[in-house]
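S.K.: here you go, sequence then predicted model.
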Amino acid sequence: MSMTAHRLLELLRQVRSLDFTARSESDTGWNGRGSGNVEIESPLPDIVLFHESGQWQAEGQPGRVAFRNVYRWSVVDALTVRLEHLRLGRDQPVFLLDLAAGSDGIWQAAVPHLCVDDRYALRLTAEPAGLRAVWTIHGPKKQETLDYAYTF
């Protein structure tokens, strides 16, 4: 049975931290690990904002780099959740994906996000300790996977 969009937002509201790995099969890509905190804001019942901040460490590179992102998750309908990046502010969201609930409990992008020649797809699953979000990015110069573990 599919998880409803409102149930997914309930789980998203519980997230407190993130860890991720980046792997690239292309010469121009990057590999490494990151970790950080997620501060949750829920301005309306059908919306959850992720304020992500943390540190990124590229393989073979000295030092860590700080990162900061804000994402908006919102209910579209009973089985669809929209994901937007708020890098330009709340009034200028960058649409990323609409995720549809599958009967197998996996949320997937109905249509990949296109950025120039690159296609971004997302699979989101619930796990006992949190959520796993796996991004795949394919394009002429990119063959990358970003594997996020969001922990409650």
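M.R.: Yep, it's here.
S.K.: rest of the way, CA atoms for contacts and neighbours
M.R.: Will do.
S.K.: farthest from the middle of the protein: give me that residue.
M.R.: In the chain, counting by CA atoms, centre = their mean, residue 62 sits farthest out from the average C-alpha position, at 26.1 Å.
S.K.: mind listing the helices for this protein?
M.R.: 5-12 (DSSP state H).
S.K.: wait, residue 72 touches residue 49, no?
M.R.: Yes: judged on CA atoms under 8 Å, residue 72 makes contact with residue 49 at a distance of 4.6 Å.
S.K.: let's bring in a second model and compare:
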Amino acid sequence: MTDSETAIHSLWHLLSQITAFTFQAGNGEGSRTDWNGRATGQVVVTPWEGGLSFAESGQYTTPHGQRLAMSNRYGWQRGEQGIRLCHLRFGSPVPLFELVPVTAHRWQSREPHLCGADHYRAELVLTGQGFDVEWVITGPRKNERIAYCYRI
């Protein structure tokens, strides 16, 4: 088995064990959005189209302390070079990108996801009890970072 195949196998095994998440969202200089806050919640992993679905539910807290119920759903599938990530919106998958191993513990999006003029990129780092994913979203109105922590 090649190093890449070993990395894909290890991450795939870990994905099925995830039970919780947190994230911190913030915008940078030049952003015209108000995407700031943090969330915490549970992840329910189920089979989905030959891959896995992450159904996230929890609580989002705004910078002003307002707490809101939140949910999100992602799909993960094995690809030829890595693991593909989709946002599952309204029952239709929106392909985001394929994460490919850079080292045994670090992954990067192979190409950015384009949504209009916005570019979405991600980096995944394995940790002792799960993995972290940092999203970077840039565009004419956006300069955001979302730091997800997924845990077993």
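M.R.: Great, that's in hand. Quick caveat, the model's predicted, so the values are computed rather than measured.
S.K.: quick one: the residue farthest from the centre of the first structure from residue 56 of the first structure, how far?
M.R.: Residue 62 of the first structure is 11 Å from residue 56 of the first structure, where distance means CA to CA, to the nearest Å.
S.K.: and if you look at residue 14 of the first structure?
M.R.: Going from residue 14 of the first structure to residue 56 of the first structure by CA to CA gives 23 Å.
S.K.: more neighbours, these two?
M.R.: residue 56 (20 against 16; other CA atoms under 10 Å).
S.K.: residues contacting the more buried one?
M.R.: 32, 33, 34, 35, 64, 65, 66, 67 (CA atoms under 8 Å, 6 or more residues apart in numbering).
S.K.: and stretch 130-148 of the first structure, end to end?
M.R.: 10 Å.
S.K.: flag every buried residue along it.
M.R.: 130-138, 142-148 (16 or more other CA atoms under 10 Å).
S.K.: tell me the two of the residues you listed that are most distant?
M.R.: Spanning the widest gap among these are 130 and 142, at 28.2 Å by CA to CA.
S.K.: give me every residue that touches the residue sitting nearest the centre point of the first structure.
M.R.: In the first structure, the centroid-proximal residue (CA atoms, centre = their mean) is residue 133; its distance is 5.7 Å. Applying CA under 8 Å, 6+ apart, one finds that residue 133 of the first structure lies in contact with 122, 123, 124, 125, 147, 148, 149, 150.
S.K.: find the nearest non-adjacent residue to it, please.
M.R.: Distances taken as CA to CA, 6 or more residues apart in numbering place residue 124 nearest to residue 133 of the first structure, at 4.5 Å, with adjacent residues excluded.
S.K.: quick one: map the one you found onto the second structure.
M.R.: Residue 124 of the first structure maps onto residue 124 in the second structure, with residues paired by TM-score structural alignment.
S.K.: pretty sure its match sits against residue 106.
M.R.: Yes: if you go by CA under 8 Å, residue 124 of the second structure and residue 106 touch, sitting 5.8 Å apart.
S.K.: any idea which of the buried residues of stretch 130-148 of the first structure is the one closest to residue 82 of the first structure?
M.R.: residue 133 (14.2 Å).
S.K.: thought residue 94 of the first structure was touching residue 73?
M.R.: No: between residue 94 of the first structure and residue 73 there is no contact under CA under 8 Å: 11.9 Å.
S.K.: of the two, which one has the most company?
M.R.: In this view residue 94 of the first structure and residue 73 are compared by other CA under 10 Å, and residue 73 has more residues nearby, 23 against 16.
S.K.: now the nearest residue to that one once chain neighbours are set aside: how far from residue 107 of the first structure?
M.R.: Nearest residue to residue 73 of the first structure, sequence neighbours excluded (CA to CA, 6+ apart): residue 83, at 4.8 Å. Going from residue 83 of the first structure to residue 107 of the first structure by CA to CA gives 12 Å.
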